[in-house]
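Q: Structure for the following, please:
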Amino acid sequence: MADLQDMLDAHVRFELARWQGEALGATIVGEVDAAYRFLGTVTFAELLDPEAVAESAVAALCRLELDAAQLADVAVAAVDAARGYAQGSDATLADVVSHDRFTEVATAAIGLTGVRAEAIAQITTSEVYAKLMSHVLYQGIKNYLQSENPVAKKVPGAAALMRFGQNAVNAAAPKLEQGIDRQLTAFVASSVADTIKDSQAYLSRVLTPEVLGAVADEVWQTNSQQALTEVAGMVPPEQLEPLTRAAMAALLEARRTDVAEDAVRSMVTAYFATYGDVPVASMLTDAGLTAEAVAQLLAPAVAAALASPAAADYLAERIRARLGDFYASYAAAEPAG
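A: Now for the predicted structure:
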C-alpha cells in the first residue's frame, strides 16, 4: 500500500510539473499539435452529430436559466466602463473605423433596395411624418401669403404694410385670424394625404445609390474626426443605465422564444450543410486559427491563470483527485497478503 501511495505522489508531481515553468509551454504546444493532427483526420459531421449540436446550442442559448438582474448589472458595469474609457480618450471615430471599412458597410447597406423601399414607406405613412408635413405646408403657405406673394415682392414696403395691417386687423378683430387659420388648417388637412403620397414617390425616385453614397460620404466627413469623448458625452450616464437594462431585458426575453430556438437550429443545420464535410483543422486554419496561433494564445493565458498559489494548489488537488481514484481502485483489486 505504501508503494502505491509513493507511486501516486510521484505521478502527481510528474503531472503537475508539466504545467509549471518552462515545461508549460512545451505541454501546451504538444497538446495543441496533437489535437490539430487528430482534427485534421475528421470532419465536423464525423466528429459531431448535427442534431445533438443543435439541441445543445438551444439548451445553452435559449433554455438555460439565467439571473436577469445579475446579467443586467454586469452589462451596466461593462457599458459604464466603456463610456468612461471613451470620455478619457483623445481618439476619434476614424481611429476606430477606417474610411474604407465605413464605405464598404455603407455601400452594402445602400444595396438593400427592399429595405430602403420599406423604410421610406413606413416613415412616410407614420403619424409623426403626417404631422411634420402638415406643419411644413401650413407654415409655408402662411409665410408665402404674408411675405412672398407678388404684391409683397413688387411694392416697396408692402410686406411690412401687410404685417402692420394684419396686426391692426388682429387688434380690431382678434377672431378673424383664427378663422383664417382654421380655413388654412382645413385646407392643409385635406391636401396632406396627396402631399405625403407625392413625397413618398419623390423620395423613392431621388434616393438613388449615388445620392445615398454622397450622403454617406458627408456623414463620414462630418463625424470621422469627432472625438470619442464627444460621442460619450451625448449619452448621460443616468440615461445609459436604463437603456442598457432595457436592452438586456429585451435580449433575454427574445432568447426564450420559439423563434430564437428555430433560428439556432436553422443556423446549426446550415453550418453543417455547408461545412460538415470539411476537416475541422482545415476550417480552423483557414480562419486563421493555426496550431501555432492557438498555442501562442493559450500559453500566456494559462501561465497567468496558474501563477497564483491558489490556482496551483487547485490544479494539484484536481490531479491528485483524478489519479487517486485509479490508485485506490488498483489497491482494492490487489489480493490481500
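
Q: Only C-alpha atoms from now on, for both contacts and neighbour counts.
A: Will do.

Q: in stretch 59-78, what's buried?
A: 61, 62, 72, 75, 76 (16 or more other C-alpha atoms under 10 Å).

Q: Just the element for residue 252, please.
A: Following DSSP states H and E, one finds residue 252 within helix 237-255.

Q: for that helix, packing partners?
A: Applying 3 or more C-alpha pairs under 8 Å, 6 or more residues apart in numbering; DSSP states H and E, one finds that helix 237-255 makes contact with helix 68-87.

Q: now with 10 Å?
A: helix 68-87, helix 258-275 (3 or more C-alpha pairs under 10 Å, 6 or more residues apart in numbering; DSSP states H and E).

Q: One more, so I can put them side by side:
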Amino acid sequence: MHPTAAVLLDAHTRHFMDRLAGPDLSTLLDDETASLCDWAATRPVTCVTDEVRVRDFLLRNVFEVAPSETLLTQIGTLATVALKNPMNKQTSLEELLNAREYDLIVDRVIELEDLRRQIVHSVMQNPSVTQLISDLVYHGLKNYLVEENGLTKKVPGMSSLMKMGKGMMERMGSLDAALESTLKGYVKRNTRATMELSERLVERAMETPKLKAVARQFWQQIKGEKLHRVTQYVTADDVDDVVRIGSTIWNHFRQTPYARDMLNDLVHAWFEQWGSQTLMQVLEDIGLTRERLQVEVRSIGEPLVAELIQSGHLEARIRLHLESFYDSPEATTALGG
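A: The predicted model follows:
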C-alpha cells in the first residue's frame, strides 16, 4: 500500500468512527432514516418486489420450516408464565374487555343467523344425536312399563300385577324380543318427528333478541371474575400438550395443497389491490410513520452501534472495506505511484 494511502486509510477510518461514536450518531440515524423514507415514498411495491418473490419467501420461511423443539419449548414456557402470573389473581375480566367491546363481539357473532340455523339443523338432525335421544326415551319408557311407577303406588293391586307382567315377559323370551323391537321402532319413528319439532323450538329459543339478552346476563355474571378463576385449572403439562397439538396441526396444514393454493391466492389478491402503493404508504398503513421509524431506529441503532464499537467489530469492518480501495492500483496511481 502507498504510504500516503495508509495515512489516508487511518484518517478515513477515524472519521467514520468519530461520527458513529460521538453525539452525531443520533442525527446520522435520523437523517438516514428520513432519506430512506423519502426514497420509499417514490417507489411502488411492484418496483421492489413481486408476487413470486413474496410467495416464495413465505414458502421458504413459513410453510417449509417446521417449528423447532426449542421454539415449542419457549412458547410453552412463556404461556405457562402468563397463566401462572400473580396478576391473574388481581385482574378481572372487565379490566381487559369492557362491556361495549363485549357487546360488539356478541352482536357480530349473533348476527350470523344463517350459520346458527345450519349448526342447529346439523346437530338436531345428526343420526347419532337422534339415536341417543331414541335410546334414552326407549329405556325410560321400558322402565316405566316394567318397573314400579307412580301408577302402581296409587292403584291397589297394580304393583302385584306389574310384577306378574314383568315375570311373564321374562319367561316368554321371543315375545319379549318382538315387543322390544316394536317398541324401539315406535320410539325411533316418533323421535324423528320430535327432533324436527325440537329443532324449530331451539331456533325460536335462539332468536337474535333472546340470545343478546342471555349474552348480556352472562356478562353481568362473569365480568367481575378474576382471571385466576380459569387459569388455575391449567397446568404446565396442559399447556405443553396444546402447543404440541397445535404444532402437529400446523405441520400437517402447511404441507397441504389447500395451504399452498390459498397462499398463492392471498398474495395475488394483495398485489392486485395494494401492489401499486408506494413502500412508504404500505409502512404507514401498518402504523410505521416516518417519525415512528426514526424513533425505533434510534432505540435499536444507538445501543447496537455502541456494542459494535466497544467490541472492535465495527472498526475492523470499516477498515476492511476502506482498505480494499486505498490498496487498489487506482488509489496508488492517483497518489502518484
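
Q: TM-score of the superposition?
A: Their TM-score after superposition, calculated using TM-score structural alignment, normalised by the length of structure 1, is reported as 0.77; 324 aligned residues with a C-alpha RMSD of 3.9 Å.

Q: Next, count neighbours for the residue lying closest to residue 303 of structure 1 once chain neighbours are set aside.
A: In space, and not counting its chain neighbours, residue 303 of structure 1 is closest to residue 24: 7.4 Å by C-alpha to C-alpha, 6 or more residues apart in numbering. Residues contacting residue 24 of structure 1 under the criterion other C-alpha atoms under 10 Å number 18.

Q: Residue 24 of structure 1 and residue 31 of structure 1, how far apart?
A: 11 Å (C-alpha to C-alpha, to the nearest Å).

Q: Same check on residue 176 of structure 1?
A: Taken as C-alpha to C-alpha, the span from residue 176 of structure 1 to residue 31 of structure 1 is 91 Å.

Q: With residue 164 of structure 1 instead?
A: 91 Å.

Q: One more: residue 22 of structure 1?
A: Taking C-alpha to C-alpha, one finds residue 22 of structure 1 at 15 Å from residue 31 of structure 1.

Q: now do residue 101 of structure 1
A: 38 Å.

Q: higher neighbour count, those two?
A: residue 31 (14 against 10).

Q: quick one: that one and residue 295 touch, right?
A: Yes: Residue 31 of structure 1 lies in contact with residue 295 (C-alpha atoms under 10 Å); the separation is 8.9 Å.

Q: Quick check: residue 291 of structure 2 touching residue 30?
A: Yes: using C-alpha under 10 Å, residue 291 of structure 2 is in contact with residue 30, at 9.1 Å.

Q: Between those two, tell me which one has more neighbours.
A: Legend: neighbour count by other C-alpha under 10 Å for residue 291 of structure 2 and residue 30, higher for residue 30 (18 against 12).

Q: you'd agree the more buried one is in a helix?
A: Yes: according to DSSP: H, G, I helix; E, B strand; the rest coil, residue 30 of structure 2 belongs to a helix.

Q: Not counting its neighbours along the chain, what's nearest it?
A: residue 294 (5.5 Å).

Q: What's the local residue count around the one you found?
A: 20.

Q: That one sits in which helix or strand?
A: Per DSSP H and E: helix 290-310 holds residue 294 of structure 2.

Q: Any buried residues in that helix, and which?
A: Here helix 290-310 of structure 2 shows 290, 293, 294, 295, 298, 302, 305, 309 as buried, counting by 16+ other C-alpha under 10 Å.

Q: Of the residues you listed, which is the nearest to residue 56 of structure 2?
A: The nearest member of these to residue 56 of structure 2, counting by C-alpha to C-alpha, is residue 293 at 27.1 Å.

Q: Now do the contacts for the closest residue to that closest one other than its chain neighbours.
A: With C-alpha to C-alpha, 6+ apart as the criterion, residue 293 of structure 2 has its nearest non-adjacent residue at 7.2 Å, and that residue is residue 33. Residues in contact with residue 33 of structure 2 (C-alpha atoms under 10 Å, 6 or more residues apart in numbering) are 27, 39, 290, 291, 293, 294, 295, 297, 298.

Q: Quick check: the second one vs residue 337 of structure 2, distance?
A: Looking back up the chat, that one is residue 39 of structure 2. 40 Å.

Q: Of these two, which one has the most company?
A: When neighbours are counted by other C-alpha under 10 Å, residue 39 of structure 2 and residue 337 differ, and residue 39 comes out ahead with 13 against 9.

Q: Check the contact between the more buried one and residue 279; I expect there is one.
A: Yes: shown here, residue 39 of structure 2 and residue 279 form a contact pair, counting by C-alpha under 10 Å, at 8.8 Å.

Q: got the angle for the host helix or strand of residue 330 of structure 1 vs helix 291-305?
A: Using DSSP H and E, residue 330 of structure 1 sits in helix 309-333. Using axes from the mean of the first three to the mean of the last three C-alpha atoms, to 10 degrees, the direction of helix 309-333 of structure 1 lies 100 degrees away from that of helix 291-305.
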